[in-house]
Structures are given as structure tokens and as C-alpha cells.
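In: need a 3D model of the following:
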Amino acid sequence: MSEPSARSDLPSSPSVPPGPPGLLRSSGLVGSMTMLSRILGLVRDMVIARYFGAGAGADAFFVAFKIPNFLRRLFAEGAFSQAFVPVLSSFREQKSLSEVQRLVNAVAGSLGLVLLGVTLVAMLGAPVLTAVFAPGFVDDEEKFALASDMLRITFPYLLLISLTAFAGAILNSYDRFAVPAFTPVLLNLTMIGAAIFLSPLMATPIMALAWGVFIAGAIQLFFQLPFLMRLGLMPRPRVDYRHEGVRKVLTLMAPAIFGVSVSQINLLLDTVLASFLETGSVSWLYYSDRLAELPLGVFGIAIATVILPSLSRKHAAESRDQFAATLDWAIRGVLLIGLPAALALVLLAEPLIATLFYYGEVTARDVAMSGQSLRAYSAGLLAFMLIKVLAPGFFARQDTRTPVKIGIIAMVANMVFNLILVFPMAHAGLALATSLSAWLNTGLLWRGLKKEGAWRSQPGWGRFLLQLAVANGALVAVILYLSAPVDQWLAVGGLRRSADMAVLVTAGVAVYLVALGLAGIRLRHFRQH
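Out: Model prediction:
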């Protein structure tokens, strides 16, 4: 990724190529909304940890929640959104508003019917699904029964949240990013309320969380409908599988299931294998994954959300140069945020876990074990984020086959890594295997985009990487200087831990931003036309 020689004699040129107009602002908007959601998500997990710890009940709930949540990411926000947004963008560019409305109606009816059927079958076969996704629970009759009962309550969330994702995809396609980004806040608020206020009223308190998931799905869907009405695209569902747009979405969606969601499949495989390990392993992976997903959701997914409609429109308009520049801008944005986030999570794994979750039923051993898997996930954080912006480079061009091939390779590699690492490293080995397969996935996606000419190196990469190295070196130095041993974090109260972590994070962010400025990186390099 060297800088072209024709530009090498221009030291005054910015190290970051001009960013597409509006994308930085939109990414910041989505990122800020997602940050609010993720912060509340951490509060939600802190409440769950305080009330339910990392015991059998928590393990059962996390499985019952992870199954529909996994399918939601796989089908709704994953394959469906990546297939639907390019088709909708094409209709928006080339057809009338009435034809766009007919597409929305046909997709709403066809998608809704399939989801309703899947939901009913899954509720009836909840024990079978539990046995498939958590086979280690089968020998524990009480845990298995509890997970199956909760799954019957949580699975309709797939239907509700998939329709929510459908509504959000329409809004995103029309550059209405704030509402879909804010919607997950409602899930976290509802679950917090269920844990605090509903759980004391139930014979089995952990069941309150399952009902919280169900209620949250309905609230999120109805929250977005008024904004679709304002846009003039309120769906009037009509089952029509012969509609050209529906056929195109289905054609793109089938392979996209693998291409966009390999990391989710890998995380689910971790849960399956963790169910065979000691009690608490599922919860340790869950808590560490939640922390690793904070920067992924706030920045990686935010950038991916705003570039997909933009890339789709540029492809429809045959603007190859702008397409390549947009993709390059997104990759640099991910590196700017993802690299320091990964380093911070590695260095502060146990202190972060202790600050957020070391309350109530959570023990010092839970902190140590969760810290191990957090470090392993952090090793792949940058790869997870890059996948989110590289995959749209294929989907925007309505190429879903290439990511499928790459996804299958990465998934098989993850299985191999799991079997190699689970024995010496237990649950942390599962997390590390996921990270290794993510890097393989990233490398293959990047190579494919470069080979097809969809991504071309823009001027200034060498200088940009040097600037990143300087700034991240300064970040690591300040963290190592200010951070205390884990025992000291565990010995003080929650308020002191929170205050110390706030000081540490603020100092780290400030030093990183100052170092970036001294190295020559400016915000205008990312936002100028």
C-alpha cells in the first residue's frame, strides 16, 4: 500500500485523502447514537451481572437470548440489509416513488410471512434448538429446561426485530440514520427495567429478562413506524415473491448469509463449545464479547451503515473512482479508531471487567476469566471492524458470491482453530480462534477488492501509517504509566474504580488525540469534499 510516486514529491498533501461529503457527519451521528445505546447496553449487563452473576441461570438466559439475536444479525441486519439496501438504492435512483413503494410492500409481506413461519416452528421446537446450540446443557436437566422455556419467550424477538431492521434499512437508504441508530436504546432500557422491577415479581427471577427481550422487540418496531409514515413509505404488506425486487433480494440474500455474518457464526460456535466447559464459561465469553463489541458497534458498524447506501448509489451511477475513494476513506477511519481501541482493551482487560461487572454475584475469578477472553477477542477487534467495511464493497456491487466463498473458508478455519486452542486455553482459546479466523476473513476480502479494482490505494498511506504508529505508541505509554495492578482495582469500591477508569480513559484519549494532531492528522482531512 505504498504512495504513488507521482504524488511522493508533494509533502504538503494531506495524509488522509479527501473524504466523501456527508459521510463523516453521518458516521458521527450514527456513532453518537450507537455510543448511547452501547453505554446503556453496558449498564444493562452490569445490572444483569449484579442480579444474576455468572451462574446457571445467567448461562441459560444468554443462550436463549443469543439464538434469536444471532439469527437477527444473520438474516435481518446481516444478509437481508446487505441485500435489500443495494436493491432499494437502485430503485430509488432509477424508478419512481410509486415503484419504490411497491417494492417496500412486496418485501414487507414476503419477509413477514417467512419470519412468522420460522418463529412458530422455533417456538414449538425450542428444546431441539437448545440442544443444537447448547448441547452441553443436555446433561443438566434444570439448566436445559430453563433455557428452552426462555427461548419460547425470546424467539418472537426475531420476527419483531427483523421487521424493525427492515424499517431501519429504508430509513438508512434515505439517509435518515439517527432513528435506526437510536432504536437499540429502547432494548437496553426495557431489559434494565425488567431486571430491576419485573424479576422480583416472578417465581423464577431470570425469566424476567426473557420477557424484557420480547417486550423490547415490540417497542422498537412501533417506534420506527411514524418515521416511515413521514417519509411516505409506510409498508402495506403484500406477499409477492414474483416481484422483480423481491427476487433480486432473495438472490442476493442467500449467499450474503455467509458473507456478512461469519463472525456471528463463529461467536455462536464459541457458545456451543463453551457449553461443554465449566459453568460460567458462557457468561465469561458474553461479558468479554460485550466489551469488545463496544468500539465495533460504535465505530465499525456506524461507518459500515453509512457507506453501504453511498457505495450502492456510486455503483449504480458507475462512479468507480468515487467508489474506490469512499472505500479507502472507510478503511482509514476504521484504523484510526480500531487500532487504539484494540490496544486499550488488551492492556486494560481486567480493570475494565472489574469496573463494569465486579458487583453482586460476580467474583474475582469471574473477572480474571473474562479478562482472558477479552484479550483474545481484542486481538481480532480491528479485523472485525474491517470486515464490516470491506464486505459492503462487494454487496454494494451486488456481488454476494465472493464473500460467501471467503466466509466458508474463514468458518472452517475457525472450527479448526477452536479444536486446536480449546484444550490448552479453554474459553479463551475459543475467543482467540474467532479472532484468528476474522483476520483470515479480512485478508481475503481485502485481496478480492484490490484484485477487482473496487479498492485502490489512495495517496498518503505510508505517512498515515507512520502517524498512527506514533499516536498509538503514545497511548500505550500513558496507559502503562497510569494503570495499577489488577489486585488494586479489586480492592477498592465501585465508585473508586469508576473514577479511576474515567481518569485513565480521559488521559488516554487526550494523549492519543494530541499525538495525532502533532503527527499531522486533522479532522478536515476526513470531512472535506
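In: C-alpha only now, for contacts and for neighbours.
Out: Noted.
In: list the contacts of residue 21.
Out: Residue 21 is in contact with 527-529, counting by CA atoms under 8 Å, 6 or more residues apart in numbering.
In: just among the residues you listed, which is most surrounded?
Out: Using other CA atoms under 10 Å as the neighbour criterion, residue 527 leads these with 18 neighbours.
In: near the closest residue to that one other than its chain neighbours, how many other residues are there?
Out: In this structure, residue 527 finds its nearest non-sequential neighbour in residue 19, 5.1 Å apart by CA to CA, 6 or more residues apart in numbering. Using other CA under 10 Å, the number of residues around residue 19 comes to 22.
In: what's the answer for residue 174, then?
Out: 15.
In: ok so, going back, and the residue nearest to residue 527, what helix or strand is that in?
Out: Following DSSP states H and E, one finds residue 19 outside all helices and strands.
In: same check on residue 331?
Out: Assigned by DSSP H and E, residue 331 belongs to helix 320-347.
In: what is that helix packed up against?
Out: The helices and strands touching helix 320-347, judged by 3 or more CA pairs under 8 Å, 6 or more residues apart in numbering; DSSP states H and E, are helix 281-295, helix 301-316, helix 364-378, helix 381-395, helix 461-482.
In: and the residue nearest to residue 527, how far from residue 306?
Out: Separation of residue 19 from residue 306 (CA to CA, to the nearest Å): 13 Å.
In: can you check residue 510 too?
Out: According to CA to CA, residue 510 stands 27 Å off from residue 306.
In: who's more crowded, those two?
Out: residue 306 (26 against 13).
In: residue 29 is in contact with that one, correct?
Out: No. The criterion here is CA atoms under 8 Å, and residue 306 misses it with residue 29 at 9.9 Å.
In: what touches both of those two?
Out: Shared contacts of residue 306 and residue 29 (CA under 8 Å, 6+ apart): residue 177.
In: pull the contacting residues for residue 208.
Out: Counting by CA under 8 Å, 6+ apart, residue 208 makes contact with 194-195, 198-199, 202.
In: from residue 193, how far off is it?
Out: To residue 193, residue 208 is 9 Å away according to CA to CA.
In: let me know the secondary structure of residue 362.
Out: Assigned with DSSP: H, G, I helix; E, B strand; the rest coil, residue 362 falls in the coil class.
In: what of residue 205?
Out: Assigned by three-state DSSP, the conformation of residue 205 is coil.
In: now the second one, please; I'll put the structures next to each other:
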Amino acid sequence: MSSYSSSNLSSPNPSKGAKGLLGSSLIVASMTMLSRILGLVRDVVIATLFGAGSHADAFFVAFKIPNFLRRLFAEGAFNQAFVPVLAEMSQQDNKQLLKAMVSKVAGSLLMVLSVITVIALVAAPVLALVFAPGFAGDGGKLGLTADMLRITFPYLLLISMTGFLGSLLNHAKRFVIPALTPVLLNVSLITAALWLAPQMTIPVMALAWGVLAAGILQLALQLPFVAQLGLLVRPRLGFSDTRVKQVMKLMLPAMFGVSVAQINLLLDTVLASLLQSGSVSWLYYSDRLMELPLGVFGIAIATVILPGLSQRHASKSPQAFSDTIDWALRMVLLVGVPAAIALGLLAEPLVATLFHYGAMGDQDVLFSAASLRAYALGLLFFMLIKVLAPGYFARQDMKTPVRIGIWAMASNMLLNLLLVWQFAHVGLAMATSLSALLNAVLLGFGLYRQKIWQPCVGWGIFSLRILLASGALCGVIYLTFQPVQRWLVWGLWQRVEQLAIIVVLGILAYGIGLVLMGLRWRHLQGPK
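Out: Below is the predicted model of the structure:
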């Protein structure tokens, strides 16, 4: 059993490498936080202008389809498959071979995405019906979804190529630009909603054009920084190349293994389309709030550790590999536990403060808060999946996460059918959270059983610190919470003021609780 954390307990001078792990995670988290905050502003604008009606439902489906596939291609399967191969090539220290591989991978990926995009443009009505079968009874709603899908789907190609370039930057430890890039999507959608929508016959169509514009801007932002690395090469087809075959071979199973949570959320949308109008939107707004801590911390940590894990595997450093996973798990628990508690206890205040304006009514707030509370139950497990899966992908083991993913997705489908009839859209969120629990437990147990991850000393006291500090957080929320009806009648600034008081006091209570229990900054450092 490793003792990196115990050595850090007594060492006031962590290694440069340790600072790199924590520092890089904080950089990515801060950039992602900016993006998520703008994302919430975007959703506030959309909720105010379009509410949770049929037009909003149509856009969310048209956006969710390419966005779901983006997570498979861009930040999901492709990234998990490409980075380990890139680490192997970097060990050879041959820039020409590296550039040749990048060129062929880029060209092959571009060709595959182009074919998929063309097919989707032609088959947009069919895709809309497949992903939202409940729209079949409303021809206008289904037609609007298909029209917007033809505009939004090319975003998949643009953002996937952006993700490819981002993988090169992340591998070079240049995390800022890839983490900052999503800001452009939010800026584009806010601009489209406020400026373009009033000028269009069907205002919601402006959001679809905003998605397309964002893809172009995001790709353009990455280009000069990749050029600085000397890796901005002309794409060439290379399906017969050994390295391209290796990436594609790893990518196919990773497309499923890394994206089970997204597949489950997409299944939620499909079933929600069969429920009363507004169900898709209620799930969307609650999912967006859940994505804030997941994206800021879970994905940030996963982004930082994957290149390091891949390099440690390539250099045959199993203990450092295990210690990196152990550090990532501790960071997830440190943030994920209080975040899940806050989302669950403050569901109505959060939804009301952010979305209860304009077309968003009282019922929409209460129904969105109910599904947010169900998603909060699974937040910690969604975050754990993000840091456990790279433990397999960095070792180019794609089969194990796929097997686990199949079990998780099957359980989600079964739970959906069991819970949806009793709890409607809330049952769909509950099923997704429970399947995430199964996925995370099986991933963690697999790494432990194979001795890939060996827990470092100090887990008992670390867990106790989080437990007691979380108790202090709950106490603050209990003492400062106001009845839900007040949140529904208060104005914007009253809500913001009350929520800010609760959040600030809650963070202070949690932080002070950790310090009083003996947690220090050096305990958060990664492995040497």
C-alpha cells in the first residue's frame, strides 16, 4: 500500500509534479467554472424567453442529439482512445512521426464525421422521431425539431475536431485554452437568444443558429495554439495506418464505456417526450444544474489525470499510476459530497433563483427541482465515473468499461420502466442516478481487484473529516433555509441575496469543519 498521502502530511514542500496535478486541476476548474456560470446565464435567458413549452422542448432535443454525440466523439471516446496512443508516440521522441500520425488521425476522423453529418442532415426527421417519439402526435413540434436539427447537427463535426485539437493541447499540458473554449458556446447562444431571436419569424430557431456559430468559433480558437506546438498539419486519410487503426480500435468500445451516463440521460429524454409537455425541459434544467459541479470538478480532474496516467503506464510506473487515481478519488469526494448535499437541499431555491422568470411558471420550478433532487443522489457517482474510467482507458483496456457499461445501461432501462409510471420525469432521473451508482462501484471494484488502484493510507480520517464537515454544512442550510413559497414570490435580488448568504455560510462551515478536523493544504497535493 502506498503512503504518498502520509508523506505529504509531514512534508511542507510538495514536489513540483504534485503541484502540477493540483495546480492544473484548479486551472481547468476555474476556466470550466467561467463556462458553467455563463452556461447558467444562457439557461436563465432561454428559460425566461422560451420557458418549458413545446418550442423549448423541440430545441432541447435538437441540441441534445449532436451534443450527446459530441460527448462520445470529442471529449469522450476519441479523447480516451487518442491520448494513450499519443503518449506512446511521444515516448519515441520523433516529431516527424508524431506529425504524420496527427495528420492521418485528423483526416480519418474528419472523414467519418463528415459522412455521419451528411446522413443526419438527410435523415433529420427520422432522427427527431427516434430521439423524441412522443413528438409523433404533434406534427408541428416534430417538424420544428427536424428543422433545427439540420442546423445544429454540423456542430458535431466542428466540436469533435475542436476536441481533437484540444487533446493535443492537453497532452502538452496546455489546459487553459481547451477548458476556456466552451465559453464561446454560451456566449453564442446568449447572443442568439437576445439579438437574433426577436428578428426571426420563429424565435427559437435563433438558438439553433447560435449552436452552429459556436462550433465555428470554438474550432477557430484552437488553431493558433496548436500551430504553436508545430502540430497544425493538413489532414490526410490514413485508415490503413497502424496508429490510426489502434485509435479506431480503442475508440469503438470507448464510445460506449465512457458515455453510459450520457446514454442514460438521452434515454431519459426519449421517455420524457412521451410524458406531459414540459417534461423534457424540466429534466434539461435540472440536468444543467447538476452539470455545474460535475463539469467544473469531475471533468476537470479527469482531464488532468488522463495524460499523466497514460504517460505513467507507458513508462511502466504502476505505483505512481495507482497514487494518481487515489488522489483523484479523494478530490472528487472532497467536492462531490457537499455539492450533492447542496443540490438536494437547495433544489427549489436554485431553480427559482436561476429560472423562475418570464415564461417559467411556479409548476415548472417545482417539477424541475424534483428531478434535480433525484439527480443529486447520483452526482457523486457521476463524478467518480469520470475519474475511474481513465484508469482503464490509460491502460488501453476498453473492454472492461464496456462490460460494466452494459450492466449499468441495462439497469437504467429497467429502472426507467419501473419508476417512470409512478414518478414520471422524476423517476427517470432517479433511474439514471441509481445506474450511475452501479457503474461507479463496478469500475472502482475492478481497479481494486486487479490491484491497479491500491488505496493509500489515511482514507479513514479523510472520510471522517468530510462526514463531519458535511454535517456542519447541513446545519447551516437548515438554520438559514426559507419556505419554498417565499422563493416563488420573491424578486430576483431577494433570491440572489438569500441564496448567496446560504452558499457563503455553507462553504465557510464546510471549510472550517475540515480545518478543525485537521485537514491542511498539503493533504490535497497529488503523488510525487
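In: just give me the neighbour total for residue 98 of the first structure.
Out: By other CA under 10 Å, the residues close to residue 98 of the first structure number 10.
In: and it, what element?
Out: In the assignment (DSSP H and E), residue 98 of the first structure maps to helix 97-124.
In: the residue nearest in space to the middle of the second structure: what's it in contact with?
Out: Per CA atoms, centre = their mean, the C-alpha nearest to the average position across the second structure is that of residue 295, at 4.5 Å. For residue 295 of the second structure, the contacting residues are 32, 36, by CA under 8 Å, 6+ apart.
In: which residue lines up with it in the first structure?
Out: Under the alignment (TM-score structural alignment), residue 295 of the second structure pairs with residue 297 in the first structure.
In: I'd like to know how far that match sits from residue 496 of the first structure.
Out: When CA to CA is the yardstick, residue 297 of the first structure and residue 496 of the first structure sit 27 Å from each other.
In: and residue 351 of the second structure, how far from residue 259 of the second structure?
Out: Computed as CA to CA, the residue 351 of the second structure to residue 259 of the second structure distance reads 26 Å.
In: got it, and residue 78 of the second structure?
Out: Distance, residue 78 of the second structure to residue 259 of the second structure, by CA to CA: 11 Å.
In: shared neighbours of the two, which are they?
Out: Common neighbours of residue 78 of the second structure and residue 259 (criterion: CA under 8 Å, 6+ apart): residue 72.
In: could I get the contacting residues of the aligned partner of residue 362 of the second structure in the first structure?
Out: Here residue 362 of the second structure is matched to residue 364 in the first structure, going by TM-score structural alignment. Neighbouring residues of residue 364 of the first structure by CA under 8 Å, 6+ apart: 358, 490.
In: and for the one 3 residues further on?
Out: Counting by CA under 8 Å, 6+ apart, residue 367 of the first structure makes contact with 350, 353-354, 357-358.
In: mind checking which of those are buried?
Out: Among the contacts of residue 367 of the first structure, the ones that count as buried by 16 or more other CA atoms under 10 Å are 350, 353-354, 357-358.
In: reformat those as CSV; add secondary structure.
Out: Below are those laid out as CSV (three-state DSSP):
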residue, secondary structure
350, helix
353, helix
354, helix
357, helix
358, coil
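In: packing partners for the longest helix anywhere in the second structure?
Out: When the second structure is parsed with DSSP state H, its longest helix is helix 399-449. Secondary-structure packing of helix 399-449 of the second structure (3+ CA pairs under 8 Å, 6+ apart): helix 242-257, helix 260-272, helix 279-293, helix 362-376, helix 379-393.
In: and the angle for the third one with helix 300-314?
Out: When axes from the mean of the first three to the mean of the last three CA atoms, to 10 degrees is applied, the directions of helix 279-293 of the second structure and helix 300-314 differ by 60 degrees.
In: to what extent does helix 279-293 of the second structure diverge from the first structure after superposition?
Out: Overlaying the first structure shows helix 279-293 of the second structure at a mean distance of 0.2 Å from the equivalent residues (mean CA distance after the TM-score superposition for the first structure).
In: helices and strands around that helix, which ones?
Out: Identification of packing neighbours for helix 279-293 of the second structure by 3+ CA pairs under 8 Å, 6+ apart yields helix 16-50, helix 54-72, helix 260-272, helix 318-345, helix 362-376, helix 399-449.
In: make it 6 Å
Out: Helix 279-293 of the second structure sits against helix 260-272, helix 362-376, with contacts defined as 3 or more CA pairs under 6 Å, 6 or more residues apart in numbering; DSSP states H and E.
In: picking that back up, now, among the contacts of residue 367 of the first structure, which is nearest to residue 41 of the first structure?
Out: Using CA to CA, residue 357 is the member of these that lies nearest residue 41 of the first structure, at 12.4 Å.
In: roughly how far apart are the residue lying closest to the closest one once chain neighbours are set aside and residue 422 of the first structure?
Out: Closest residue in space to residue 357 of the first structure, ignoring its immediate chain neighbours: residue 46 at 5.3 Å, by CA to CA, 6+ apart. The gap separating residue 46 of the first structure from residue 422 of the first structure is 27 Å, by CA to CA.
In: neighbour count: those two, which is higher?
Out: Comparing residue 46 of the first structure with residue 422 by other CA under 10 Å, the one with more neighbours is residue 46, at 23 against 20.
In: quick one: the match of residue 295 of the second structure from residue 39 of the first structure, how far?
Out: 11 Å.
In: what's the burial count for residue 116 of the second structure?
Out: For residue 116 of the second structure, the neighbour count with other CA under 10 Å is 15.
In: counterpart of it in the first structure?
Out: Here residue 116 of the second structure is matched to residue 118 in the first structure, going by TM-score structural alignment.
In: next up, the contacts around residue 520 of the first structure.
Out: Listed by CA atoms under 6 Å, 6 or more residues apart in numbering, residue 520 of the first structure has no contact partners.
In: gap between it and residue 472 of the first structure?
Out: Distance, residue 520 of the first structure to residue 472 of the first structure, using CA to CA: 14 Å.
In: thanks again, I'm all set now.
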